[in-house]
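In: sequence? don't have it. structure:
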């Protein structure tokens, strides 16, 4: 269907078209569909303060160059959503380290969703997150998300810790979670979505993502 490409500051020039397409999809989904007025801008691109040189994008791109889904990773040693916008969600302290990244802006293109049943596209995006994290040697992932994500990720077999209380927000009740990145979580997610032993990463990206200089130390589906 599509493969996940790891895009960082060093290779972004090769992905200018897909990156713009993904910003447009984010606008369509988060503002057009989900009515997140807190992030609305006068242009049809959803871009925030964390879309900077430190961001790593995990974009699902098909053979025709179309963006099918994706998400974003931000290094927790840099400003990020939990540290700068929602510190109250981590009442025991916000975990920050060079191998802890924050996960944000997960999406699947509307045409690939299957309401009421698991979506293969969603499975590729979620497995791609874990597989990319393992490749990039990311040990933990923090996330600010709607409360339903806790049960959803636990059902996939992800080791998840809740960092604090839920709070009401204009765009819905949200909580903060800390996810342990493990091979077991990847294996169980692959099994749920029928992706057993199948890598969802674009082969050409594996070498780039492990070059001599690592990436900057780095939701409704």
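Out: Perfect, thanks for sending it. Values in this document were obtained by computation on a predicted structure and should not be read as measured data. Numbers count the residues shown, from 1 in each chain.
In: CA only for contacts and neighbour counts going forward, please
Out: Will do.
In: Return the residues in contact with residue 174.
Out: Shown in contact with residue 174 (Cα atoms under 8 Å, 6 or more residues apart in numbering): 144-147, 166-168.
In: which SS state does the residue nearest the centre of the chain fall under?
Out: Residue closest to the mean C-alpha point of the chain, counted by Cα atoms, centre = their mean, is residue 71 at 3.1 Å. Under DSSP: H, G, I helix; E, B strand; the rest coil, residue 71 falls in the strand class.
In: that older thread, who wins on neighbours among the contacts of residue 174?
Out: residue 144 (24 neighbours; other Cα atoms under 10 Å).
In: In a helix, that one, correct?
Out: No - assignment of residue 144 by three-state DSSP gives strand, placing it outside any helix.
In: this is the comparison structure:
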């Protein structure tokens, strides 16, 4: 269906068009679709303070060059969403470390979503995330997310630690969690989405 490409500061020029489309799809999903008005801009590209040269992007790119899905990883030794915007979700002590990255902006293109359940495309992006972390030496990922996510990920076999209480937020109830990354988690995710053990990532 598509491969997940690892894009960082070193290879960004080769993915310039794809990155622009990625930010455009983010705008369509988070601003137009989910009505996150604080992200609204005159130009329909969703780029925030944490899209820096230190960010790592995971772009699902199909055979026609379209953005099928994506995610972002931000090193926790740098400013990130949990440390700068929602530190109280982790008791004002967000986890940090050279091998700890924050996972944000996970999405699947609307055309690939499946009503009533998670799509194969979601499985590809999630496996791409885990593969990329293992390849890059990332052992744990923190995330600020909707309150339903921990249970959903645990059903996939992910080891999740909730970092604090749920916060009632205008965009929906949210919490922070820390996720352990290992080969066992990757394998259980492949099984859950009926994917073989072939790598889904490119680059990095």
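Out: Cool, the structure landed. Owing to the predicted nature of the structure, the values given are computational and were not obtained by experimental measurement.
In: what's the TM-score here?
Out: TM-score for the superposed pair, counting by TM-score structural alignment, normalised by the length of the second structure: 0.98. Supporting figures: 204 aligned residues with a Cα RMSD of 0.9 Å.
In: about what we covered before: so the residue nearest to the centre of the first structure is in contact with residue 57, correct?
Out: Yes - Residue 71 of the first structure lies in contact with residue 57 (Cα atoms under 8 Å); the separation is 6.0 Å.
In: where do the strands sit along the second structure?
Out: Using DSSP state E, the strands found in the second structure span residues 2-7, 56-62, 67-75, 100-108, 140-146, 159-162, 174-180, 201-202.
In: Return the list of helices and strands in contact with the shortest one.
Out: With contacts defined as 3 or more Cα pairs under 8 Å, 6 or more residues apart in numbering; DSSP states H and E, the packing partners of strand 201-202 of the second structure are strand 2-7, helix 120-136.
In: circling back: which residue packs closest to the residue nearest to the centre of the first structure, ignoring adjacent ones?
Out: Closest residue in space to residue 71 of the first structure, ignoring its immediate chain neighbours: residue 106 at 4.1 Å, by Cα to Cα, 6 or more residues apart in numbering.
In: do the same with residue 174 of the second structure
Out: In this structure, residue 174 of the second structure finds its nearest non-sequential neighbour in residue 146, 4.3 Å apart by Cα to Cα, 6+ apart.
In: Return the residue of the first structure aligned against the one you found.
Out: Aligned by TM-score structural alignment, residue 146 of the second structure pairs with residue 146 of the first structure.
In: Roughly how far does its match sit from residue 45 of the first structure?
Out: Using Cα to Cα, to the nearest Å, one gets 22 Å for the distance from residue 146 of the first structure to residue 45 of the first structure.
In: what do you get for residue 148 of the first structure?
Out: Residue 148 of the first structure is 27 Å from residue 45 of the first structure, by Cα to Cα.
In: Same check on residue 80 of the first structure?
Out: In this structure, residue 80 of the first structure and residue 45 of the first structure are 20 Å apart, going by Cα to Cα.
In: neighbour-wise, which of those two wins?
Out: Between residue 80 of the first structure and residue 45, counting by other Cα under 10 Å, residue 80 is the more crowded of the two (21 against 18).
In: Can you report how many residues neighbour the nearest residue to residue 187 of the second structure once chain neighbours are set aside?
Out: Nearest residue to residue 187 of the second structure in three dimensions, chain neighbours excluded: residue 197, at 7.8 Å (Cα to Cα, 6+ apart). Residues lying near residue 197 of the second structure (other Cα under 10 Å) number 11.
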